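[1] just coords:
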């Protein structure tokens, strides 16, 4: 094959991917490996840090083997975000990876003084919630002796560099509740509030500032620069070319992330997407159960997989009045009620499994709409990515309930491509890949009255399960 490429490593909740990307955005080779997830107690979600690292090595090996003679000129890293890892001085994990969807710290978060939430919102744009890293780090440090801690990007960077670096990028740091996105530094006040010592945290760098070089990584030569690091949802927005307010990207994964750039930081629902020459802020809403809801419903109905669920859902023209609210771990944005529980309403004697399946597909789309409804200004486009976007039914349902066109990226590696694009830009190559990438366009077909009726039924069902206003 020949030529040079950036090796983009995309480490997600359920798998790790490796993608070799040429300077023009062409994908030269890919590799992937699954990652396990355990739930030792209700509401707990854990992974094995060593398993994550081995899955990355497997994905890289598969990718490099299929690529042939390609020179890797840089590495780009995209990772799951709020999950946390702790390790000792020799680089060995000291406990489980506590996953972003883990809610074991919900009660502890509720016990914090209200002024902590005020401080968090004013300095991070987020809110105190068990999804974010700081409560997880507090728990981890209470139960395990760790010399260094961090999010998954810092763990992989540590291993890629032969355990010589302890670094993170500003976008990942912004998801911890410990990083001041205005001062662009760890906040002493936030560290004190969550009782996390600065000494165990990584150094924060700009997203394209360089993160050391490879050392002792099987299948890679020593000295390959790690050029760029982005959180996966941020990488997807970068890869989707969403650079102006009103351009919204929605990532459909285990959960969902809905993001749009903003011109300036606002202290509610804002995040730092990336830091290059200047910080780029974005409004974001996080949905806890999207792909997870599809998988759960498939299992509930005795179906082999999500594909079978979607096929069953397509057998009926609508959900027949059935509404499923998949609050399997509570509700995320914009409701933020972790004590809410899932509900299935509107059933009658004529309800079939197909109606329940269709209600689950609807639920994924409704949750996206709940967030877009809160974004100020005019929606110019919704650019969709993630595994679930392979479903034309889901994408059409999204356009219908949204009342706006949906552009689904016709590639499976959008987060990897986003961070690879940042890496190539940093290496001096001109890139504008999103404008030439093939997409599938879905125009809304639902009339306004039917759309309003279905959205109202959804809102009523959500209100019914809420435990607080």
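    That came in fine, so what should we check first? These numbers were taken from a predicted model, which means no experiment stands behind them.

[2] use CA for all of it now, contacts and neighbours both
    Fine.

[3] what are the boundaries of the strands in the stretch 301-450 of the chain?
    Using DSSP state E, counting those that start in this stretch, the strands of the stretch 301-450 of the chain run over 323-325, 343-345, 381-385, 406-409, 439-442.

[4] just name whatever secondary elements the last one is in contact with.
    Strand 439-442 sits against helix 392-402, strand 406-409, with contacts defined as 3 or more CA pairs under 8 Å, 6 or more residues apart in numbering; DSSP states H and E.

[5] distance between the first one and the chain's centre?
    What it means is helix 392-402. A distance of 21 Å separates the centroid of the chain from that of helix 392-402, by CA atoms, centre = their mean, to the nearest Å.

[6] present the strands of the stretch 301-450 of the chain as JSON lines; the columns should include distance to residue 91 and mean neighbour count.
    Output for the strands of the stretch 301-450 of the chain, formatted as JSON lines (distance: least, CA to CA, whole Å; neighbours: other CA atoms under 10 Å):
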{"stretch": "strand 323-325", "distance to residue 91": "42", "mean neighbour count": "26"}
{"stretch": "strand 343-345", "distance to residue 91": "44", "mean neighbour count": "15"}
{"stretch": "strand 381-385", "distance to residue 91": "34", "mean neighbour count": "24"}
{"stretch": "strand 406-409", "distance to residue 91": "38", "mean neighbour count": "24"}
{"stretch": "strand 439-442", "distance to residue 91": "42", "mean neighbour count": "17"}
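
[7] alongside the first one, take a look at this:
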């Protein structure tokens, strides 16, 4: 009988449910965007019930298409979950209902909290870095949780009386899928836990020191498990056809892409161009601290195996900058149009776009910086702006790669890419030019969902991919994967001039830090 694996993929702006066959081929999927809430400049929220509802709709939509193809839902052996990572969700233990809107990973309202916390430690921004591998910044979940405890009396009361549950989106989804208030499981995996600032990356357990630092009670936290293990069975009346199907995989989205791209060897790296852009570099079982503005994180962990670690560089705005051109400026009607628009010109015409909508992430870590477009002249057209938008992600990727080469001592030769923006041939050619490296794009680009499906499928209880993780990784290493290759088309001198222009724009942008003006919010 045929066997299939399902993957729930909750992204920043949409949810998807995809089904893969036993050869890792995508069979069918369903996608749905959900509401984004922007109460104030820099604030980004989501209704956890919207997230959950979108997942249910996608599952039902994909299963309907799956059956129309002549397949049987009973052949779905297991489900993996991948999710936007640092988004913080809090809910009531008794009712199972959210206590507040989820605060999204890109939200910057916590800058004052970060500043205050930095002042409490002699190490400042690196107060907990030796424990959790992360700097103090608005990016991570624990800072958002601290803000909620300080600004929501309902959240504070539930926390103090032991009636609150906290988690990233994976925990919220698994809790509801496995029964919610009627016995739902409260769990997470090591990759998502490593993004909270509350987990010790050496022991893979919640850190008492980190909990004390943020003033968080341990009883609100989920149990930490490997990325590929048995998380629970689906027990929800809305999903009657999936009752008792096991959830056996769970990874944060960027870690799932690392697995989906089969970056199992030390020194292999992938870059995912989604709402943001995220590069992960596999350092194996070695924890590599960064001295150049990168994050040390858990890459993945399969049951019975030691954790694999990674260096990560994060860019806050990639696909979201394209969406801004479409929705805010009306320069394009669809995201796909940016490829042809940018290809219409041979250069950016001196225009540089620093897309710091939520500040600058790695390796700069300047959350208070605003975006800027510099170098505009009467010669500037929408084509130059489109090209500069794509180049913004490519230049920031270059800055991250330089930092990774310095930290790891293993210069990268090939960058594997995936995510929506990687579909743009123009963007990928620009990336190859700016890096001076080969950029490799797989023909099957659903790397994030495939990673979640892989984690679920290699679990021995599911047994789609025999032999567990080690056997799967060995087969993947030997496989002749079909890749599209983009090679650099400019010389080192041209590359250096372009990057120098970007660095000048970064320097200018960092000087512009206006104080908050209430009139801007109207």
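    Structure received. A quick note: this is a predicted structure, and the numbers were derived from the prediction, not measured.

[8] before we move on, the earlier item: as JSON lines, the strands of the stretch 301-450 of structure 1 with distance to residue 373 of structure 1 would be great.
    Shown next, in JSON lines, are those (distance: least, CA to CA, whole Å):
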{"stretch": "strand 323-325", "distance to residue 373 of structure 1": "18"}
{"stretch": "strand 343-345", "distance to residue 373 of structure 1": "22"}
{"stretch": "strand 381-385", "distance to residue 373 of structure 1": "12"}
{"stretch": "strand 406-409", "distance to residue 373 of structure 1": "15"}
{"stretch": "strand 439-442", "distance to residue 373 of structure 1": "19"}
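
[9] and of those, who's closest to residue 199 of structure 1?
    strand 381-385 (37.2 Å; CA to CA).

[10] what residues in structure 2 pair up with the closest one?
    Per the alignment by TM-score structural alignment, strand 381-385 of structure 1 matches residues 414-418 in structure 2.

[11] superpose on structure 1 and give me the mean offset of that stretch.
    In this overlay with structure 1, the average offset of stretch 414-418 of structure 2 from its partner residues is 0.6 Å by mean CA distance after the TM-score superposition for structure 1.

[12] returning to what we had before: could you export the helices and strands packed on strand 439-442 of structure 1 as a markdown table, including distance to residue 369 of structure 1?
    Compiled in a markdown table, those are given as follows (distance: least, CA to CA, whole Å):
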| stretch | distance to residue 369 of structure 1 |
| --- | --- |
| helix 392-402 | 6 |
| strand 406-409 | 12 |
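
[13] just the endpoints, please. Distance across stretch 202-211 of structure 2?
    Using CA to CA, to the nearest Å, one end of stretch 202-211 of structure 2 lies 16 Å from the other.

[14] equivalent analysis for stretch 256-272 of structure 1, please.
    17 Å.

[15] any idea what residue 287 of structure 1 aligns with in structure 2?
    Match for residue 287 of structure 1 (TM-score structural alignment): residue 315.

[16] where does the closest residue to residue 53 of structure 1 other than its chain neighbours fall, secondary structure wise?
    Distance criterion CA to CA, 6 or more residues apart in numbering; nearest residue to residue 53 of structure 1, sequence neighbours excluded, is residue 156 at 6.8 Å. Following DSSP states H and E, one finds residue 156 of structure 1 within helix 152-160.

[17] the helix or strand following that helix aligns to what range in structure 2?
    Moving toward the C-terminus from helix 152-160 of structure 1, the next helix or strand (DSSP H and E) is strand 167-169. Counting by TM-score structural alignment, strand 167-169 of structure 1 pairs with residues 187-189 of structure 2.

[18] what sits up against the matching stretch?
    167-168, 170-171, 174-175, 222-227, 231, 250-251 (CA atoms under 8 Å, 6 or more residues apart in numbering).

[19] if we use 6 Å, what do you get?
    Here stretch 187-189 of structure 2 makes contact (CA atoms under 6 Å, 6 or more residues apart in numbering) with 171, 222, 223, 224, 225, 226, 227.

[20] out of those, which sit inside strands?
    223, 224, 225 (DSSP state E).

[21] nearest spatial neighbour of the match of residue 287 of structure 1, skipping sequence neighbours?
    Closest to residue 315 of structure 2 by CA to CA, 6+ apart is residue 277, at 4.8 Å.

[22] hang on, the earlier thing: superpose on structure 2 and give me the mean offset of the helix holding residue 156 of structure 1.
    Mean deviation for helix 152-160 of structure 1: 0.3 Å (mean CA distance after the TM-score superposition for structure 1).

[23] what's the burial count for the residue mapped onto residue 233 of structure 2 from structure 1?
    Taking TM-score structural alignment, residue 233 of structure 2 has residue 213 as its aligned residue in structure 1. By other CA atoms under 10 Å, 20 other residues sit near residue 213 of structure 1.

[24] I'd assumed residue 221 was in contact with residue 213 of structure 1.
    No: between residue 213 of structure 1 and residue 221 there is no contact under CA atoms under 6 Å: 9.8 Å.

[25] quick one: map residue 265 of structure 1 onto structure 2.
    By TM-score structural alignment, residue 265 of structure 1 lines up with residue 287.

[26] quick one: what helix or strand has the one residue sitting closest to the centre of structure 1 in it?
    The centroid of structure 1 falls nearest to residue 233 when counting by CA atoms, centre = their mean (4.4 Å). In the assignment (DSSP H and E), residue 233 of structure 1 maps to helix 232-239.
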